[in-house]
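S.K.: what follows is a predicted structure for the sequence shown.
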Amino acid sequence: MSAPVLQIIIGSTRPGRIGPVMAAWFAERARQQGGFDVEVLDVADFALPVFDEPHHPKSRNYTQPHTKAWSAAVDRGDAVVFVHPEYNHSVNGALKNAIDFLHGEWAHKPVSFVSYGGASGGLRAVQALKPVVSALRMYPTAAAVALAGPQRQIIDGAFVPTPEQNSAADALLDELGALTAAVSPLLDAARAA
């Protein structure tokens, strides 16, 4: 039996962003943990405009090539970790838009967050996202990673974590793995329907 697919989704798109650096660190940590097949998705790669589908996402009656590609990519995953910044005390628009493009593709997937920002480490953005993912029938973990001012820890293009940050990532992955196993029958049933 193959390992579940963990999708690490980079949720920022602006030039100069550090999201890919943060995602690379977390993806390597997840690969070392060994409980998941790890796939990194970058919202920027899908060039999603502001939502431009004529039909509600529940119908999966997509008309745009970018939506079809995003749907197919997200559909492959069994669990999700959003790696994202905090903008103005909330979630950034690119990530919220990417989430809103889809509906059923998110359902019954465990989800967690690696957030980053100023003093709060992006926690206000996480709190803004939790009701959104819950409305999509995702299962957010209690464990998360919040990184305050991580730019100081980027050396030669790589994030250099503290032992505490690695421990937080490990705790997130452990909880996400247990939750993924617990809800896999629901995800399997949804995919078979």
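M.R.: Looks like it arrived, so ask away. Residues are numbered from 1 along each chain as shown.

S.K.: please make it C-alpha for all contacts and neighbour counts, starting now.
M.R.: Noted.

S.K.: nearest residue to the middle of the chain?
M.R.: F82 (2.1 Å; C-alpha atoms, centre = their mean).

S.K.: next one: that residue from A189, what distance?
M.R.: Distance, F82 to A189, using C-alpha to C-alpha, to the nearest Å: 24 Å.

S.K.: need the contact list for G122.
M.R.: The contact partners of G122, by C-alpha atoms under 8 Å, 6 or more residues apart in numbering, come to H84, P85, E86, H89, S90, S115, Y116, A146, L147, A148.

S.K.: typo on my end, Q7
M.R.: By C-alpha under 8 Å, 6+ apart, the contact list for Q7 reads V38, E39, V40, L41, V74, G77, D78, A79, V80, V81.

S.K.: nearest to E164, of those?
M.R.: V81 (18.8 Å; C-alpha to C-alpha).

S.K.: could you count how many residues lie near the closest one?
M.R.: The tally of other residues near V81 (other C-alpha atoms under 10 Å) stands at 27.

S.K.: ok but it is inside a strand, no?
M.R.: Yes. Counting by DSSP: H, G, I helix; E, B strand; the rest coil, V81 is part of a strand.

S.K.: quick one: the helices in this protein?
M.R.: Taking DSSP state H as the criterion, the chain contains helices spanning 19-33, 65-75, 93-100, 123-135, 163-192.

S.K.: export these to CSV and append columns for distance to D52 and mean neighbour count.
M.R.: Formatted as CSV, these follow (distance: least, C-alpha to C-alpha, whole Å; neighbours: other C-alpha atoms under 10 Å):
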stretch, distance to D52, mean neighbour count
helix 19-33, 25, 18
helix 65-75, 9, 16
helix 93-100, 10, 18
helix 123-135, 19, 18
helix 163-192, 25, 16
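
S.K.: next, the one to line up against it:
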Amino acid sequence: MSPPKLQIIIGSTRPGRRGPAIAAWFHALALKHPGFDTELVDLAEVGLPLLDEPHPPQRGRYEHEHSRRWSETVSAADAYVFVVPEYNHSFNAATKNALDYLAREWRGKPVAFVGYGGVAAGARAVQALVPVVTALGMVPLSGAVHIPFVRLSFTEDGRFEPAPGLDDSATGLLDDLLRIAMGRPATPVR
């Protein structure tokens, strides 16, 4: 049996974003993690316009090539991790747009989050995402990785340096995501 496919989705698309460096760190940890076939997906490269399909996504009748490509990409995964910034006490528009494009492709699949921001560490973005992914039929993990004061985690040359303990937090998230993707219960919250 092949390992479940994990897509790590970079939510931010704006110039100067921190998401790619954070996602690269998480992706490197996921590649070392036993059990996943891992792929990095950058919404900036996917390039979805603001939702422009005339039919509801539940029908799966996509008229635009970018929608069909996005459907194929998302359908190929068994689990997801969204790397999302916190903007104005919530998550960003590109992430919401990407989620809204599809319906059946997300259904029944586990999802986890790496949130980043200022003092709230992306927690409000993650909290706002949970009802959205739940409405899509996804299975959100109860825990997330949170990165506070994200600017302080970057070197002058733009490299992300995780704070002590962040690697362990991310590895625990991957462990739980794998358990759920394999149909086993996640570690109980302590």
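M.R.: Sure thing, it's come through. Fair warning: this is a prediction, and the values are worked out from it, not measured in the lab.

S.K.: so who does A77 of the second structure touch?
M.R.: P4, K5, L6, Q7.

S.K.: now render these as JSON lines, adding distance to V139 of the second structure.
M.R.: Formatted as JSON lines, the contacts of A77 of the second structure follow (distance: C-alpha to C-alpha, whole Å):
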{"residue": "P4", "distance to V139 of the second structure": "15"}
{"residue": "K5", "distance to V139 of the second structure": "15"}
{"residue": "L6", "distance to V139 of the second structure": "14"}
{"residue": "Q7", "distance to V139 of the second structure": "15"}
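
S.K.: and these, which of them are in strands?
M.R.: Among those, the ones falling in strands (DSSP state E) are K5, L6, Q7.

S.K.: specify the residue positioned farthest from the middle of the first structure.
M.R.: P54 (25.4 Å).

S.K.: that one pairs with which position in the second structure?
M.R.: Structural alignment (TM-score structural alignment) places P54 of the first structure against P54 in the second structure.

S.K.: any idea how far its match lies from E63 of the second structure?
M.R.: In this view, P54 of the second structure and E63 of the second structure are 8 Å apart by C-alpha to C-alpha.

S.K.: roughly how far does P15 of the second structure sit from D37 of the second structure?
M.R.: From P15 of the second structure across to D37 of the second structure, the span is 29 Å (C-alpha to C-alpha).

S.K.: more neighbours: which of those two?
M.R.: Looking at P15 of the second structure and D37 with other C-alpha under 10 Å, you find the greater number of neighbours at D37, namely 16 against 7.

S.K.: that one touches K5, doesn't it?
M.R.: Yes. Assessed by C-alpha atoms under 8 Å, D37 of the second structure is found in contact with K5 at 4.6 Å.

S.K.: on that earlier part again, for Q153 of the first structure, which of the helices of the first structure is the nearest?
M.R.: Using C-alpha to C-alpha, the nearest of those to Q153 of the first structure is helix 19-33, at 10.2 Å.

S.K.: the closest one vs the second structure - mean distance after superposition?
M.R.: After superposition onto the second structure, the mean distance of helix 19-33 of the first structure to its aligned counterpart is 0.6 Å, using mean C-alpha distance after the TM-score superposition for the first structure.

S.K.: where does that helix end up in the second structure?
M.R.: Going by TM-score structural alignment: helix 19-33 of the first structure matches residues 19-33.

S.K.: just how off-centre is the matching stretch within its chain?
M.R.: 11 Å (C-alpha atoms, centre = their mean, to the nearest Å).

S.K.: show me the contacts for F26 of the first structure.
M.R.: Counted by C-alpha under 8 Å, 6+ apart, F26 of the first structure has contacts A169.

S.K.: and the closest residue to S75 of the second structure other than its chain neighbours, how many residues sit next to it?
M.R.: Nearest non-adjacent residue to S75 of the second structure, counting by C-alpha to C-alpha, 6 or more residues apart in numbering: E105, 5.1 Å away. E105 of the second structure has 24 neighbours, counted by other C-alpha under 10 Å.

S.K.: thought E105 of the second structure was touching V74?
M.R.: Yes. Using C-alpha under 8 Å, E105 of the second structure is in contact with V74, at 6.2 Å.

S.K.: can you name the residues that contact T67 of the first structure?
M.R.: L48, F101.

S.K.: how far away is the equivalent of it over in the second structure from F91 of the second structure?
M.R.: Superposed on the second structure with TM-score structural alignment, T67 of the first structure falls opposite S67. Distance of S67 of the second structure to F91 of the second structure, given as C-alpha to C-alpha: 22 Å.

S.K.: how about Y101 of the second structure?
M.R.: Counting by C-alpha to C-alpha - Y101 of the second structure and F91 of the second structure are separated by 16 Å.

S.K.: cool, G47 of the second structure as well?
M.R.: Distance, G47 of the second structure to F91 of the second structure, by C-alpha to C-alpha: 18 Å.

S.K.: between the two, who's got more neighbours?
M.R.: Neighbour count, other C-alpha under 10 Å: between G47 of the second structure and F91, F91 has more, with 24 against 13.
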